[in-house]
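> Attaching a predicted model along with its sequence, questions to come.
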Amino acid sequence: MGTTIIHLCYFGLINVIVVLIGYQILKKRLILLSWVLMIISLFIIHFIFQHEHPVIRMLALIVTTFTCMKVIAAANDYKNKPLGLTFIQWSAFAIGWMGMRAQPFEKLGEAPLPNAWPMIQFGISRVIAGLVLIFAAHQVALLHLAPNLNYIIITALLLVGFSLILHFGLLSISAGMWRLSGVNTYYLFKLPAKATSLTEFWSKRWNIAFSEMTSIAIFRPLINKTGAAAALMLAFGFSGLLHEIALSVPVNSGYGLPTLYFIIQGGLVLFEKALMSRKIMFLKNTVIAHIWTLFWVIAPMPLLFHTQFIKQVVWPLGGMHY
């Protein structure tokens, strides 16, 4: 326990250093250095936490990845415009918000924005719903179902429960709280079940922070050099790489599977665009479009949330043992 506390202190110090150096990188537009900073920081975090529990390792890697990606995204976003962020505003963005657009924090400290409390209330309701699902997973474990069925039901309940708590709950509460301070924050998960294409799902509805990140840091800088299709696939590939850091490295297993998941998604997005360019409009049927989207998001999901990640992270995080 004492060693873990020391490691967490190192983790906090490294992220503070990233924020401090990151602001200097922003002021001098040192985009290449921002990537170097990320690589070094993640290598150090991985080395420090390599013998910690996978849950702790995962959280340390994810938080550090997001902190470093804030530097990369902001450096790219401000490279051709004046830096409008004070250090306090930059720190609030880098530490306190999961989105990747820094500009809204230029208004930090101004009058409260509308819809803050509805967002907070929405988030609280989703946290409660998520806790109910985790409780339900514990009740299913008491039923002593067939092992495979037990694994599938409990895993599904835990994954959806954690998603409700974090993605739709805590992040919505965070968005509402920042709006009370004048920052034009927004839902990062926008009714994903309403998506009628994978293009819409990944670009406008699911994890807007990741789509902002890959768009600013990968797609936009590369599109004129590689073409739109290659830039899009590289963006999805990069998203896969970040998920490897979050889902495979902590359990030292499943390498390549999250990347394959996102390569499949990128290929299907290109397929959709090809259909549209040839006026093949089967996705215009709303029912078919919903089925198509949900199937391709969910069916390959065992590649993303592979077995060892479920056993070593998801179940323990839910207070359960496989």
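Done, it's in.

> only C-alpha atoms for contact and neighbour calcs from this point on.
Noted.

> Name the residues of the helix or strand hosting Tyr10 that are buried.
Assigned by DSSP states H and E, Tyr10 belongs to helix 2-28. By neighbour count on 16 or more other C-alpha atoms under 10 Å, the buried set for helix 2-28 is 7-8, 10-11, 14-16, 18-19, 22-23, 25-26.

> Check the secondary structure at the closest residue to Gly169 other than its chain neighbours for me.
Sequence neighbours aside, Gly123 is the residue nearest to Gly169 in space, at 3.7 Å (criterion: C-alpha to C-alpha, 6 or more residues apart in numbering). Put simply, Gly123 is helix when judged by DSSP: H, G, I helix; E, B strand; the rest coil.

> ok, second structure coming up, stack it against the first:
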Amino acid sequence: MTGVIPVLVVLGIGAGLLLAKLRVVWLRRIVGWVVLGGLVLGADVVLRDVGAVGRMVGICCVLLGGMKGLVYAEWARAEKLPATRVLVFAFCWFGMDPGSFRVRRVGLSWKGDVKLGSGLMLVGTLGAWLVWAMEWRHILVMFLPMSLGFHFGALRVLKGGLRAAGFPVRTLFPNVLEARGVGDFWSRRWNVGYSQMMQRLVGRPVAGMAGQGAGVMAVFVGSGVLHELAITLPVRSGFGLPTLYFTLHGILTLVERKWGKPIGKVPALVAVMLPLPWLFPPAFQSEVIEACLGVFGLLENC
């Protein structure tokens, strides 16, 4: 039954191509979200007898494919991508800007990204091995090397590869230590592609109907719901905690706007890291993160 997952991913992307032809904006958005919900529900049913790691990977793949479709449908109102470029956008990049694949350019810098990304992958892998070997199980200690290796390493290498091919994609995870506040962290430092997606699909539509403040909170609450699907649904535990995590950051972002200035680098990073157990509940830590670290044990026994 796990073979159904690639089919659901393709259906999510294909739905976006069809929805792009629907000119009634509100209907396109409603149908798109309903389709996404149905695909994720289907993935959860198909993966009900699979382990937590497998469920997470499968649901995340379907979720990513569906979100790619929604983003493309929202973007492709005045222009379209050729079929091959749609495939590259959908399957070869974690970003959410179809426009980066519209025109291929010559002479884009890329070697620095590959070198830096490769180094960070190595450091992250060694750090994850150390965490496994020392049996450190605090969520922050487990998450940092894995994030360093994947978010800042592997995705940087992928960026370099696509830029070498002529696609002007942006860095998805710029230096988080330069964040000036909570709003700056989530909008410009952490997963820029995801932030761009949420603004396009949630923030701007809600802001247009109910104002900027409502748009900001909708982005954060919506992020909480999407992380529930990716984190708490696979382990069947901790429901509501990721939404609480992002709701808190939405409130802090609105506070920054009311003050007219960010809260500062250190308070922002503390606000992000201190409640990480809300984002990654205990069951997810043990059934997914620790299980992923356990790959080092398998390699040791080979």
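Here it is on my side, so go on. The model shown is predicted, which means the values in this text are computed figures rather than measured ones.

> What is the equivalent residue in the second structure for Ala230 of the first structure?
Superposed on the second structure with TM-score structural alignment, Ala230 of the first structure falls opposite Ala214.

> my read: that match touches Pro205, true?
No - using C-alpha atoms under 8 Å, Ala214 of the second structure makes no contact with Pro205, being 10.1 Å away.

> so where in the second structure does stretch 86-99 of the first structure end up aligned?
Against the second structure, stretch 86-99 of the first structure falls on residues 82-95 (TM-score structural alignment).

> Give me the contact list for the matching stretch.
13, 65, 68, 98, 101-102, 155, 158-159, 169, 172, 192-194 (C-alpha atoms under 8 Å, 6 or more residues apart in numbering).

> Need these in a markdown table (columns: secondary structure and distance to Leu226 of the second structure).
Formatted as a markdown table, these follow (DSSP: H, G, I helix; E, B strand; the rest coil; distance: C-alpha to C-alpha, whole Å):
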| residue | secondary structure | distance to Leu226 of the second structure |
| --- | --- | --- |
| Ile13 | helix | 17 |
| Gly65 | helix | 13 |
| Lys68 | helix | 14 |
| Pro98 | helix | 21 |
| Phe101 | helix | 26 |
| Arg102 | coil | 28 |
| Leu155 | helix | 21 |
| Leu158 | helix | 24 |
| Lys159 | helix | 24 |
| Val169 | coil | 24 |
| Leu172 | coil | 18 |
| Val192 | helix | 16 |
| Gly193 | helix | 15 |
| Tyr194 | helix | 11 |
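
> from these, which is closest to Trp26 of the second structure?
Using C-alpha to C-alpha, Lys68 is the member of the contacts of stretch 82-95 of the second structure that lies nearest Trp26 of the second structure, at 18.2 Å.

> and the closest one, how many neighbours?
Neighbour count for Lys68 of the second structure, taken as other C-alpha atoms under 10 Å: 29.

> what's near enough to touch it?
Gly12, Ile13, Gly16, Ala90, Met96.

> Of the residues you listed, which are reproduced in the first structure?
Mapping these onto the first structure (both residues aligned by TM-score structural alignment, their matches' C-alpha atoms under 8 Å) leaves Ala90, Met96 still in contact.

> Helices of the stretch 101-250 of the first structure, residue ranges please.
Using DSSP state H, counting those that start in this stretch, the helices found in the stretch 101-250 of the first structure span residues 116-141, 147-163, 171-179, 198-200, 208-214, 220-226, 228-243.

> any idea which of the ones you listed is most buried?
Sort the helices of the stretch 101-250 of the first structure by mean neighbour count, taking mean count of other C-alpha atoms under 10 Å, and helix 171-179 sits at the top with a mean of 24.

> so that one versus helix 116-141, what angle?
160 degrees (axes from the mean of the first three to the mean of the last three C-alpha atoms, to 10 degrees).

> Does anything pack onto helix 171-179 of the first structure? Which helices or strands?
helix 116-141 (3 or more C-alpha pairs under 8 Å, 6 or more residues apart in numbering; DSSP states H and E).

> Lovely, talk soon.
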